[in-house]
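Chemist: coordinates only, sequence not included:
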């Protein structure tokens, strides 16, 4: 599965804010809960995320207990703050039973002030076993499903190492529409030997199921993956760029707004959980390898849970689920904010920068004006947004906001 939080970890050079730190956060941002389920039936060759082949039955009972204990240990950091969204990511969360998901959502409501209107998303594979659970997930309280389709082409699915075929993908998309008003389909382009016509055929098939949301992203070779060690033959860069433009045009014509780098949504159907990330909101991550970003009164705190499932379970039992923890250095906050906010096509309100970083916008005014002069940024009195050029060259734009030490 493709995870939904591609956020570069901050440096660990600042372990904590000093007593005389100039940071003072007067208003906490919205709070989300991320729940990581680390197991998959089979590890995909392109995946570099914290997922592990289950090799049989997963320790569901033990893991559910650990997640609840993990949340309980974190409550002092989020006390009094309602949770606006929940995202079950992985790995393959749909390997859990509907009963386990129901128990977890019940615990979230009891312990963490989960909003009655919270968006609750669960990632799922299109395999027959997982698709058979969709009704149970909906009854448990999940109100948004995200399906890792990747392609509707059997040859391309085989090249990607996926365990489902085209028929299963179509059946799962149909079932998702029957059980969920809001669901997302993940698609990839730039696949081995893929043509532009084939990429658009995947888009057209996806549109036939009328999903509220589509995630369309280019296959990239990530370090420490099977594909990095044994690279497949991928379409050359110009062809991938043509695919991207054609996909954007097709989806725009179908009424989907490209509101974030790789996300497309019908009006009012954006993923609220991911929007909170891009607005540099807060999130508590529980589960093996989950990351947290929490705004306290004098610092922004990042945490990571123990990554390997066995180590995570052992350390939760010992009362120490956190493997790494550090405060984000004040000088790094502008880059971290921009790295998220500039993914949004509409950009962000100028006032949001100071609210999220506790630094005046004037602190980065030279970088903003330089990016504007180069045609990468629209700089208005109330809103700042990347231009079309800035979105195409987002990494170049973001480099303008790096601190000297980063």
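Modeler: Sure, I can see it. A quick note: this is a predicted structure, and the numbers were derived from the prediction, not measured.
Chemist: When you work out contacts or count neighbours from here on, use the C-alpha atoms and nothing else.
Modeler: Will do.
Chemist: Excluding chain neighbours, what is closest to residue 231?
Modeler: Closest residue to residue 231 apart from its sequence neighbours, by CA to CA, 6 or more residues apart in numbering: residue 221 at 7.4 Å.
Chemist: What distance do you get for that neighbour to residue 234?
Modeler: 10 Å (CA to CA, to the nearest Å).
Chemist: now do residue 26
Modeler: On the measure of CA to CA, residue 26 and residue 234 end up 49 Å apart.
Chemist: Neighbour count: those two, which is higher?
Modeler: Per other CA atoms under 10 Å, whichever of residue 26 and residue 234 has more neighbours is residue 234, with 17 against 13.
Chemist: Which strands and helices lie in contact with the lengthiest helix in the chain?
Modeler: Longest helix in the chain, counting residues (DSSP state H): helix 60-78. If contacts are counted by 3 or more CA pairs under 8 Å, 6 or more residues apart in numbering; DSSP states H and E, helix 60-78 sits against helix 98-111, strand 282-286, helix 309-317.
Chemist: Following element in sequence after the second one, please.
Modeler: So that's strand 282-286. strand 291-295 (DSSP states H and E).
Chemist: Next up, a structure to set beside the first:
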């Protein structure tokens, strides 16, 4: 019997007030008449079905994402958290995160969320520039963004701010101004990432013009230097933390841990006691989901694909990748990937130590090329 990895829980809340032009996450646009209680009742039933797969493991962390989870009323979140704790063991020191939007109607709910057990908030600010917020089709302005941060700081010290760079017509000064505002409010974590346009988004279809590569490179270099000078430690490609405040749920993804995914369109990854790894995808149709049709697909990860799946996550991190962890999480011997490792070493994408590998600066820059080595 293999050593099973730690496991987290991801909960997808699919509703948004407006679909942003760059967003490719699964969501429904709905400002009113959200069937909250019915959806939560089925979320808990969905969880019950997945618990049969996890071999009585304790849930380490919970992440409520979307969509816009902060559209849910206080009582709904309370029922959800209470229902989860009735059905599964939760680690005593678990991190329970909720993604939130800085609209007044939503951030006024934060205190009640905290009372229900939420102990980490993730605010999707994206930019503090009201003009740029309009361009990327967000539903709030700079003032509301700042008020939301202030509200969180009153009730919870552990919070993340999401910021993007490379927005339409964004200047280098705009980027640095956003980071200065973010740092001013001393969040424990900053997710700072480049805007890209995915094929199934309206921005892609409209061929929205984004800054060129040279400007993006300057934004990245100067922005990263500023964050590091401000005391933020980079531990993943787009994640910066104060002290030890890593996002535990995301860290579990990147370390190839397991996670249950419940809710419309949610993805999961579960390791079985025989070493098989399965991925689950839940039904994207809200009506079908509420009528009890939860599972859309369940797929076994082929042995030949496991190294790529593992390194696709692990190479994102700024930390050693331990050979023992690779073998435990994939149930594959490192001797089976020795030729691929040799190729990565030859290109100087990684360095090898007695017990671990580490991605070089070149490997991080050419991450896609590095990952292609592990593709079959």
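Modeler: Nice, thanks for sending it over. A quick note: this is a predicted structure, and the numbers were derived from the prediction, not measured.
Chemist: Superposed, what's their TM-score?
Modeler: The TM-score (TM-score structural alignment, normalised by the length of the second structure) is 0.98; 375 aligned residues with a CA RMSD of 1.0 Å.
Chemist: returning to that earlier point: so how far does the longest helix of the first structure sit from its counterpart in the second structure?
Modeler: Taken over the aligned residues, the distance from helix 60-78 of the first structure to the second structure averages 1.0 Å (mean CA distance after the TM-score superposition for the first structure).
Chemist: what sits up against that helix?
Modeler: Residues outside helix 60-78 of the first structure that contact it (CA atoms under 8 Å, 6 or more residues apart in numbering): 96, 100, 104, 107, 111-112, 286-287, 294, 296, 313, 316-317, 319, 321.
Chemist: switch the cut-off to 6 Å
Modeler: residue 287 (CA atoms under 6 Å, 6 or more residues apart in numbering).
Chemist: and what of stretch 103-123 of the second structure?
Modeler: Residues outside stretch 103-123 of the second structure that contact it (CA under 6 Å, 6+ apart) are 70, 74, 78, 96-101, 140, 148, 158-161.
Chemist: which residues in the first structure does it match up with?
Modeler: Counting by TM-score structural alignment, stretch 103-123 of the second structure lines up with residues 127-147 of the first structure.
Chemist: would you list every one of the strands in the stretch 201-350 of the second structure?
Modeler: Here the stretch 201-350 of the second structure has its strands, by DSSP state E, counting those that start in this stretch, at 233-236, 239-241, 258-262, 267-271, 277-282, 295-300, 321-322, 350-352.
Chemist: Now stretch 104-118 of the second structure: buried residues?
Modeler: Of the residues in stretch 104-118 of the second structure, 106, 107, 108, 109, 110, 111, 112, 113, 114, 116, 117, 118 count as buried by neighbour count, 16 or more other CA atoms under 10 Å.
Chemist: quick one: residue 339 of the second structure from residue 324 of the second structure, how far?
Modeler: Remark: distance between residue 339 of the second structure and residue 324 of the second structure (CA to CA) = 18 Å.
Chemist: Look up how far residue 164 of the second structure lies from the aligned residue in the second structure for residue 327 of the first structure.
Modeler: The alignment partner of residue 327 of the first structure in the second structure, by TM-score structural alignment, is residue 300. Distance from residue 300 of the second structure to residue 164 of the second structure, counting by CA to CA: 35 Å.
Chemist: Between these two, which is the more surrounded one?
Modeler: Between residue 300 of the second structure and residue 164, residue 164 has the larger neighbour count (other CA under 10 Å), namely 19 against 13.
Chemist: What residue in the first structure is paired with the more buried one?
Modeler: Residue 164 of the second structure maps onto residue 188 in the first structure, with residues paired by TM-score structural alignment.
Chemist: thought its match was touching residue 220?
Modeler: No. Using CA atoms under 6 Å, residue 188 of the first structure is not in contact with residue 220, being 9.7 Å away.
Chemist: which residues does residue 56 of the second structure contact?
Modeler: Contact analysis of residue 56 of the second structure by CA under 6 Å, 6+ apart lists nothing.
Chemist: and the angle from the strand ranked longest in the second structure to helix 74-87?
Modeler: Across the second structure, the longest stretch assigned as strand under DSSP state E is strand 90-100. Interaxial angle of strand 90-100 of the second structure relative to helix 74-87 (axes from the mean of the first three to the mean of the last three CA atoms, to 10 degrees): 150 degrees.
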